[in-house]
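J.: Got a predicted structure plus its sequence, pasted below:
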Amino acid sequence: MKFFRYLLFSAVFLTGLASCKKDTTNIWKVEVKNPVEKVQLIDISKEFYDPDIPLETFTQKYPWFQGTVPNEDFAERRKDPEEIKVYKEAVSKIDIQKLNNDLASLFSNIKNYFPNFKEPQVFLYSSALQGIMEPIFYEPEKEMLFIDITAFMGENNPNYTGLELYFQKSMNPKNIIPKVSEILAEHFVKPNFEHQKFIDQIVYYGKLMTLQDAFLPNESDALKMNYTPEQYEWAKANEANIWNYFVENNLVFSDDQRLGERFINPAPFSKFYTEIDNESSPQIGIFTGWQICRKFYQEKPETKLVDFLKMNAQEIFNQSNYKPKN
């Protein structure tokens, strides 16, 4: 499998060649009618840690925020100097006005394709690092979206000591909008992996990434995948060889559920079981499913997004004519 290694070192060269080609039209860059002007953005923790706001006043305003925490513990947490310190550092990393504008743009793009989408009220909060592995929570029925700002303090932040570095790569303020978009996309595409083949799984994630394209037409592809620029370049440079590996090893239509762990689940790298593994980009199955869906839209650009999401993986794959070349 040394073909992977060769392309790794030639990625810069290939990128240079690609930059000389004429850019293809981005079909997702469209003018949005009636855009969302402003998002209702509330920093719950700002009030939670404010000693001038009585606890009773706070709990009446946000009765769902306390959860199952006893009143005594809840009151003590408001005065915890370490929690306050973490919150203040986390909120200092975020440009609130930019976040508001970016959320408004995101919600506008979603409403453009799904007119019944109601933009949620957005709440920022600090979990004091307890919820950083799943920092975005969406409740469509209540039209509420929660963002744990302590999950976006920047990779290598001292507060993340002990956390795997591959998780930290997407824990920067610039990752907030792509991760919010990803969570919202999941609302429109329901998974059903029971007895499914690998192609079904990667095309499901390809649909999610296609929604990322539609919802974030001006965002970088690397951020949409929660990749570093280097990880994205590796994936692009090796796209054909990755697909050849899947085909030659009869993985495309396999129902081996372990393939999800190797090529879809969060990890420091993908698992080809070759010497290239440590240098590979993670979640390469998601990347491949995305490219299949992108190729489908090159072939069928007139397809409405809502119709595309209803198609099964086999239809999308067959009509995409996906055959990447070196």
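T.: Alright, I've got the coordinates. Note that this is a predicted model, so its numbers are computed, not measured.

J.: For the rest of this, base every contact and every neighbour count on C-alpha atoms.
T.: Will do.

J.: need the helices for the stretch 101-250 of the chain, in chain order.
T.: 165-168, 176-186, 198-215, 221-224, 229-237, 239-248 (DSSP state H, counting those that start in this stretch).

J.: orientation of the second one relative to helix 198-215 in degrees?
T.: Translated: helix 176-186. 120 degrees (axes from the mean of the first three to the mean of the last three Cα atoms, to 10 degrees).

J.: hmm, who's touching helix 176-186?
T.: 99, 102-103, 106, 136-138, 152, 208-209, 211-212, 215-216, 223-224, 226 (Cα atoms under 8 Å, 6 or more residues apart in numbering).

J.: mind running it again at 6 Å?
T.: 208, 224 (Cα atoms under 6 Å, 6 or more residues apart in numbering).

J.: before we move on, what about the last one?
T.: Contact partners of helix 239-248, identified using Cα under 6 Å, 6+ apart, comprise 252, 324, 325, 326.

J.: could I get the helices of the stretch 101-250 of the chain as TSV with distance to residue 274?
T.: Listed next are the helices of the stretch 101-250 of the chain as TSV, based on distance: least, Cα to Cα, whole Å:
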stretch	distance to residue 274
helix 165-168	20
helix 176-186	31
helix 198-215	20
helix 221-224	24
helix 229-237	16
helix 239-248	11
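
J.: Of those, which stretch is the most buried?
T.: helix 198-215 (a mean of 24; mean count of other Cα atoms under 10 Å).

J.: Buried by neighbour count, from the contacts of helix 239-248: which ones?
T.: residue 252 (16 or more other Cα atoms under 10 Å).

J.: For residue 14, grab the count of nearby residues.
T.: 16 (other Cα atoms under 10 Å).

J.: Alongside the first one, take a look at this:
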Amino acid sequence: MRIPILLLSTLFLFFGCKPQKCEIPQEIAGIPVEIKAERLEQELFRAKSKEEVAAFLQKHPLFTNHFLQRKRYASEEELVNSLYGMATEPNLQQLAQQVDKRFSDLNGLETDLENAFKHLKHYYPEAKVPQLATFITGMGQDLYLDDSLLVWGLDFFIGPEAKYRPPFPKYILYRYDKPYLVPTTVLLLSSRYNETGPETNMLSEMIANGKSLYFAQKLLPCTPDSLLMGYTNQEMADVYYNQERIWGHFVEKGLLFETNQFKIKKYVGERPNVPEIGKQCPGRIGAWVGWQIVRKYMEEHPDVTLPQLMAETNAQKILTASKYKPKKQG
């Protein structure tokens, strides 16, 4: 799945780069949302005693009760000992230094997330904006989200220069880098709004993933597709150029109504590639196709709101009404 060099460069510019003049409409920019991260990892790793760790827990009850799940510990002392062990562990201290260096300034990330929640409240005025906290989890958890609290496990997102990295394959590890932090957060947020039906076939999984990606696209309109999908620029160019061939594979092989979960995961789940379509076809291609179907559906039906889309559980209805039929490129 390779494409001509001249066309490739054009596609890189179109799909792989952030729009140069991306401005948020004033009616959205003016929505009052303010996000400022609490750098809790810095505070914890400054602790020199168990008493200071205990004071840290008392100071941050929301974080302690929600993220650390205080109730799971037999006693307060057990939780204090656990955190003190983290704060004084040499490898984690080194990791904390790398986090400080990589994330010395969160202003850009805070602004991007702030704008995402402004868009969210534009579409869902009653939506709650959680407090943002950062932490080092020792590769325990990358993200945490509930109505009140959002936690970024920054040690996951240091990037390729990190001494310690999450224990994931390379094709997944690629997405654990700073530029993917906000897009990954918004994709996680989408799960709180994405209604799904009882069907568990290929099409329903594709559309469910497509709705999540479209949700992220609407909340992050200035973010390139490559960061939302987690594909390289080369992969993005390839899949757009080969869209007709990819869709043809699903149709000709009768895959849309496949119910075998193992086969569904081959196309929608995490894989380095999908050799059933082509050696260079990236994993999660079914999610990408679902995104294109949802995009076409929304283009065909401009009266449909984002909340209405996310509440729609009939995947077949979305496919039929989208009139999705990609044409051969080149």
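T.: Nice, I can see it. None of the values given here were measured: they were computed from a predicted structure.

J.: Can you give me the TM-score here?
T.: Scored by TM-score structural alignment, normalised by the length of structure 1, the superposition of the two chains gives a TM-score of 0.86; 306 aligned residues with a Cα RMSD of 2.6 Å.

J.: Just the contacts of helix 239-248 of structure 1: which are in helices?
T.: Assigned to helices by DSSP state H, none of these qualify.

J.: Residue 121 of structure 1: which of the contacts of helix 239-248 of structure 1 is nearest?
T.: residue 252 (40.9 Å; Cα to Cα).

J.: Let me see the contact set for the closest one.
T.: Taking Cα under 6 Å, 6+ apart as the test, what residue 252 of structure 1 contacts is 198, 199, 246.

J.: again with residue 231 of structure 1
T.: residue 281.

J.: which residue in structure 2 lines up with it?
T.: Residue 231 of structure 1 maps onto residue 235 in structure 2, with residues paired by TM-score structural alignment.

J.: Counting neighbours, what do you get for the residue in structure 1 that residue 99 of structure 2 lines up against?
T.: In structure 1, the residue paired with residue 99 of structure 2 is residue 90, using TM-score structural alignment. Residues lying near residue 90 of structure 1 (other Cα under 10 Å) number 22.

J.: Over to residue 105 of structure 1?
T.: There are 20 residues near residue 105 of structure 1, going by other Cα under 10 Å.

J.: Excluding covalently adjacent residues, which one is nearest to residue 294 of structure 2?
T.: residue 210 (6.0 Å; Cα to Cα, 6 or more residues apart in numbering).

J.: how deep is residue 159 of structure 2 tucked in, by neighbour count?
T.: 22.

J.: Map it across to structure 1 for me.
T.: Checking TM-score structural alignment: residue 159 of structure 2 goes with residue 154.

J.: show me the residues around residue 30 of structure 2 that make contact.
T.: Residue 30 of structure 2 touches nothing, counting by Cα under 6 Å, 6+ apart.

J.: count of residues packed around the closest residue to residue 300 of structure 2 other than its chain neighbours?
T.: The shortest distance from residue 300 of structure 2 to any non-neighbouring residue, by Cα to Cα, 6+ apart, is to residue 322 (6.2 Å). A count of nearby residues for residue 322 of structure 2, using other Cα under 10 Å, gives 19.

J.: Quick check: the equivalent of residue 322 of structure 2 over in structure 1 vs residue 211 of structure 1, distance?
T.: The equivalent of residue 322 of structure 2 in structure 1 is residue 320 (alignment by TM-score structural alignment). Using Cα to Cα, to the nearest Å, we find residue 320 of structure 1 at a distance of 17 Å from residue 211 of structure 1.

J.: One more: residue 19 of structure 1?
T.: 25 Å.

J.: Need the counterpart of residue 210 of structure 2 in structure 1.
T.: Using TM-score structural alignment, residue 210 of structure 2 lines up with residue 206 in structure 1.

J.: quick one on the thing from earlier: OK, contacts around the match of residue 99 of structure 2?
T.: Contacts of residue 90 of structure 1 by Cα under 6 Å, 6+ apart are 149, 150, 153.

J.: what's the answer for residue 317 of structure 1, then?
T.: So residue 317 of structure 1 contacts nothing (Cα under 6 Å, 6+ apart).

J.: any idea which element it lies in?
T.: helix 313-320 (DSSP states H and E).
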